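Chemist: Need coordinates for the following:
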Amino acid sequence: MHSSSTSGVRLSLNSLTSSLSLKILAFSTLLIPFHSINASKSYQYDSVVNDKQLTVVSVENSTTVFKDGSHLHGFGYDLARNYANSLNVNLVFKTVPDNATALKWISQGKANFAMTTADVSSIEKKHLASFSATCGDLNSLQKNGLDTNLNWVFKHADDPLTQTASGFVCQGKQSGSIRQLASFYNQNVVKEESWDSIQRDLNQRMPIYKASFKNTAEKYDLDWHLLAAIGYQESYLKPNSVSPTGVRGLMMLTNSTAKAMGVSNRTDPAQSIEGGAKYYDQMLDRYQDVPFPDRNWYALVAYNMGPGAVNQIQNRIKAQGKNPNNWVNLYSYLDNNKASNGRYRQAVQYVTRIRAYLEHIKSTPQLVNI
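Modeler: Okay, here's the model as predicted:
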């Protein structure tokens, strides 16, 4: 039996951020052999490590997870995925209709932890343990339009799985990776008043080009919503668009890229979409060592800056002793250096806006069903 003195413990925001002893406990568990903590008790940590699988349950929303075709992405999802990677296990991510169901899954042992925005009182009533998914870095969530009530919920407070998780998120707060991840998933990247005009544009122009996006995406095994999001970022879906640097067309191809992709008329929307999709597909092929959905973001940055520029940044990240195939590391490099490099600033804006447009297009029924 789990004693009542620990089953209802909440690793609260205050205890994680202000109690040095609990912080030491959370981090020190990373150094203690887990089987020596309490050999007589079966912890979820043991089954996660032995089965090489971490099961997480969450409600789908703009803070936790967003479905992008066959892939998932989102602030909460990426955070959980990085924790699974730190344990060297596979992530199984499940979505449920509401927070109550997510908490029920944890009580019943159907998942190893839940990511919820449920009230603390409802968590405590079920005698579950929870802590802030950002180790109290609420400002990073708030300024990026993300829900500050995001918590990770576990069955037992004294399970090493709970303790390593709290250590992981606090390390993320200290290293700045949580701040960078929240920045990428910024829900305010497009100003609220701009969405009305964006919606008008999409309502007017999407019906004209949707068939081309869908047919071309199918040819290259891409998500047509993503192609449409790229097209909107490039030209607002205007096939006669021309930039001061000479790129033109709906997908804003350079003359050399257009020729390489077999496009004879850049202002022909069908040809432009075909050329853009083919080029984007080639960028995806360049980053086969990067797992999805991160590979999409790498390919988008390469589409915008050129693959040579991305490769240079990867080499610099590697020289810093970091993983060059981790999206947070690439995004952090761009974001940290955007003030002194206009190309980096443009790339950050480019990829974050396309992510926002993608989520908007896929979550707007009248666009999907046109």
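
Chemist: rest of the way, CA atoms for contacts and neighbours
Modeler: Fine.

Chemist: And the next helix or strand past the longest helix belonging to the chain?
Modeler: Scanning the chain for the longest helix, with DSSP state H as the assignment, gives helix 194-220. Moving toward the C-terminus from helix 194-220, the first helix or strand encountered (DSSP states H and E) is helix 224-235.

Chemist: just checking, what packs against that next one?
Modeler: helix 194-220, helix 269-286, helix 342-362 (3 or more Cα pairs under 8 Å, 6 or more residues apart in numbering; DSSP states H and E).

Chemist: Same list (those helices) but as CSV, adding distance to Ser256 and mean neighbour count.
Modeler: As requested, the helices and strands packed on helix 224-235 are exported to CSV (distance: least, Cα to Cα, whole Å; neighbours: other Cα atoms under 10 Å):
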stretch, distance to Ser256, mean neighbour count
helix 194-220, 21, 15
helix 269-286, 11, 22
helix 342-362, 20, 19
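
Chemist: Put together CSV for those helices, with distance to Tyr185 on each row.
Modeler: Below are the helices and strands packed on helix 224-235 laid out as CSV (distance: least, Cα to Cα, whole Å):
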stretch, distance to Tyr185
helix 194-220, 17
helix 269-286, 21
helix 342-362, 7
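
Chemist: how about those, which one is nearest Gln163?
Modeler: Closest to Gln163 of those, according to Cα to Cα: helix 342-362, at 32.7 Å.

Chemist: List the buried residues of the helix or strand following the closest one.
Modeler: Downstream of helix 342-362, the first helix or strand assigned by DSSP H and E is helix 365-368. Neighbour-count burial for helix 365-368 flags Leu367 (criterion: 16 or more other Cα atoms under 10 Å).

Chemist: Straight-line length of stretch 60-69, end to end?
Modeler: End-to-end distance for stretch 60-69: 14 Å, by Cα to Cα, to the nearest Å.

Chemist: List of residues touching it?
Modeler: 58-59, 72-77, 95-97, 115, 146-147, 185, 187, 223, 359, 362 (Cα atoms under 8 Å, 6 or more residues apart in numbering).

Chemist: I have a second one here; can you model it like the first so I can compare?
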Amino acid sequence: MIYLNLRLKKGLQFIGLTLLLSLYPAYQQELSQLDLIKESGSLTIISHSGPSTIYQDGNGLAGFEYELAQKFANELKVKLNIVEADNYPDLLRAVNDQGIHFAAANIAATNLRKKSVKFTAPYQQIEQHVVYRYGSTRPKEVKDLINKRVIVTADSTHTDILAAQKLVYPNLSWVETQTIDVDYLLRKVSNGEMDYAIINSNEYVLHRSLYPTLNVAFNIGPTHNLSWAFAKEEDDSLFLAAEDFIARADQGGILAELKNRHYGHINEFNYVDSKVFLEHIENRLPQYLASFKSAAEDHEMDWRLLAAVGYQESLWNPDAVSPTGVRGLMMLTRITAKETGVGNRLDPFQSIQGGAKYLHKIMNRLPDRLDQDNRTWLSLAAYNAGFGHIDDARQITEQQGDNPDDWFEVKKRLPLLTQPKWYGQTKYGYARGGRQSLVYVKNIRRYYDLLVWRTAQEQRKPLDPYASIAMKTPLINSI
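Modeler: Below you'll find the model as predicted:
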């Protein structure tokens, strides 16, 4: 995937440090694996690219697995280095044979895999979905897969499940692809080359808006736990530190926060909305793409975020007008247009520049201490409801003992601004759009994710799915 900017020089530096330490065996014997990692300043994991693991967004690397591993590295006060693999055998082999510290890659902790690696406590549970295309025959049970074209990832839990089912249904057959890329499997079903695919439930949730014509037929096999995978070694120091970190992340709400951040805004799926959005990406977005990119660059933001705001505001319709008087592609008020130098709100290119300037202004009004994600979501809410109302909600959040810089805390207080008990205490009073702003931000996050993943697909080099794909071994400095 494009975001994986391989830096061989960094990899050689890391290897050189490892060789240097190997010259001092007596010294090494005194240090545990955890101590050696802290002394080297580097923690190296192996993963694969995808929406549920690691991907590139406008702020750099992102993804559930990446952010969880980065928090662990931050706690150890070391840099996080990432190696990419394209198939499951490479993932587990690297943990045991190539000096990778652990695998963080949506790996199900099955009994078979426990024979070769050891797993931390789980941080997420998933099911296995059989996915089919609307308009085709929906299978209801395993025997309905017989004589159908079923595709799965090789050496995955899905192949294990099918192998077990084949003992009951000898005529059951399937196609295995070496790539871990879930998008490849779903695309095969979507375009009719395959009848069904089996994928993990968390992957389906993240991809279904990209493939609105696909749906879940039934679940197959047991529920699985996702865990980090470590080599079976006598030195358990790093493994135990990771175990402790996962336990505290669970108890302290870090896992819940990450799940909310990555999955919370996409649980509500709208078939029509997703289908229309994908059509508008093809038919409307190209007319304004250069303007979104130019305005975003001028105001230091991701063009896909700005485009997502434009879509939420007007469906990229330059002639949009609301009953309240806002108009244009970015739906600017007269006051906002004047503030941002927009003379004609119905000129889409002026409107995009004005919207970018206004959003950038809001972002800069928030305190410097905010991280980029919270700054973005709070700014979007302010774009919709007004900065004053969001500031009121932040003050209520702080009064109630929670973090006013955390969007997930502040959004709980926005509905309070419609209640006299609360808005009577605020500077800006009643906020008609308090609840509406929650939907507004959720939609933009979903549109933004779709644009990020869509552009990542376009930039990704095609894989030969039936070839043996060698692991990319250079180390990647993700900091």
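
Chemist: before we move on, the earlier item: select, out of the helices and strands packed on helix 224-235 of structure 1, the one closest to Thr162 of structure 1.
Modeler: Evaluated with Cα to Cα, those place helix 342-362 nearest to Thr162 of structure 1, the distance being 31.3 Å.

Chemist: For Met305 of structure 1, find the nearest of the helices and strands packed on helix 224-235 of structure 1.
Modeler: helix 342-362 (6.9 Å).

Chemist: Next, the angle from that closest one to helix 224-235.
Modeler: 130 degrees (axes from the mean of the first three to the mean of the last three Cα atoms, to 10 degrees).

Chemist: hmm, back to that, for Thr257 of structure 1, which of the helices and strands packed on helix 224-235 of structure 1 is the nearest?
Modeler: Across these, closest to Thr257 of structure 1 is helix 269-286 (Cα to Cα), at 7.8 Å.

Chemist: from the middle of its chain, how far away would that closest one be?
Modeler: Its chain's C-alpha centre and that of helix 269-286 of structure 1 lie 23 Å apart, by Cα atoms, centre = their mean, to the nearest Å.

Chemist: After that helix, which helix or strand is next?
Modeler: For helix 269-286 of structure 1, the following helix or strand on the C-terminal side (DSSP H and E) is helix 294-305.

Chemist: Measure the mean distance from that next one to structure 2 post-superposition.
Modeler: Taking mean Cα distance after the TM-score superposition for structure 1, the mean distance separating helix 294-305 of structure 1 from the aligned residues in structure 2 is 3.3 Å.

Chemist: Other residues contacting that helix?
Modeler: By Cα under 8 Å, 6+ apart, helix 294-305 of structure 1 touches 279-280, 283-284, 286-288, 307-310, 326-327, 343, 347, 350-351.

Chemist: which element follows that helix toward the C-terminus?
Modeler: helix 307-319.

Chemist: which strands and helices sit next to that next one?
Modeler: helix 294-305, helix 327-337.

Chemist: quick check: angle from it to helix 294-305?
Modeler: Using the same axes, to 10 degrees: helix 307-319 of structure 1 against helix 294-305 is 130 degrees.

Chemist: Other residues contacting helix 307-319 of structure 1?
Modeler: Met283, Tyr298, Val301, Ala302, Asn323, Pro324, Asn325, Asn329, Leu330, Tyr333.

Chemist: Over in structure 2, tell me which residue corresponds to the third one.
Modeler: In this case it means Val301 of structure 1. Under the alignment (TM-score structural alignment), Val301 of structure 1 maps onto Ala381 of structure 2.

Chemist: Please report how far that match lies from Gly434 of structure 2.
Modeler: Applying Cα to Cα to Ala381 of structure 2 and Gly434 of structure 2 gives a distance of 9 Å.

Chemist: can you tell which of the helices and strands packed on helix 224-235 of structure 1 is closest to Gly176 of structure 1?
Modeler: Closest approach to Gly176 of structure 1 among these is made by helix 342-362 (17.1 Å; Cα to Cα).

Chemist: Which elements pack onto the closest one?
Modeler: strand 66-68, helix 224-235, helix 294-305, helix 327-337, helix 365-368.

Chemist: Now do the third one and helix 327-337, the angle between them.
Modeler: Our comparison of helix 294-305 of structure 1 with helix 327-337, counting by the same axes, to 10 degrees, yields an angle of 30 degrees.

Chemist: quick one: helix 294-305 of structure 1 to chain centroid distance?
Modeler: Per Cα atoms, centre = their mean, the centroid offset for helix 294-305 of structure 1 relative to its chain is 14 Å.

Chemist: do the fourth one as well
Modeler: Centre-to-centre, helix 327-337 of structure 1 and its host chain are 14 Å apart (Cα atoms, centre = their mean).

Chemist: tell me what it is packed against?
Modeler: Helix 327-337 of structure 1 packs on helix 177-184, helix 294-305, helix 307-319, helix 342-362, going by 3+ Cα pairs under 8 Å, 6+ apart.

Chemist: can you count the residues close to the closest residue in space to Trp327 of structure 1 that isn't next to it in sequence?
Modeler: Take Trp327 of structure 1 and drop its neighbours on the chain: the residue closest to it by Cα to Cα, 6 or more residues apart in numbering is Asp294, 5.8 Å away. Asp294 of structure 1 has 18 neighbours, counted by other Cα atoms under 10 Å.

Chemist: For Phe184 of structure 1, see how far away Asp294 of structure 1 is.
Modeler: 12 Å.

Chemist: quick one on the thing from earlier: for the helices and strands packed on helix 342-362 of structure 1, which one ends up most surrounded?
Modeler: Most buried of these, by mean neighbour count (mean count of other Cα atoms under 10 Å): helix 224-235, with a mean of 23.

Chemist: Mean per-residue distance, that one versus structure 2.
Modeler: Relative to structure 2, helix 224-235 of structure 1 is 1.4 Å off (mean Cα distance after the TM-score superposition for structure 1).

Chemist: What of stretch 210-219 of structure 1?
Modeler: Here the mean offset of stretch 210-219 of structure 1 against structure 2 after fitting is 1.9 Å, by mean Cα distance after the TM-score superposition for structure 1.

Chemist: where exactly do the strands run in the stretch 1-150 of structure 1?
Modeler: 53-59, 66-68, 71-73, 90-96, 113-116, 129-132 (DSSP state E, counting those that start in this stretch).

Chemist: ok, the closest residue to Lys79 of structure 2 other than its chain neighbours - contacts?
Modeler: Closest residue to Lys79 of structure 2 apart from its sequence neighbours, by Cα to Cα, 6+ apart: Ser42 at 4.8 Å. The neighbours of Ser42 of structure 2, taking Cα under 8 Å, 6+ apart as the test, are Phe14, Val78, Lys79, Leu80, Asn81.
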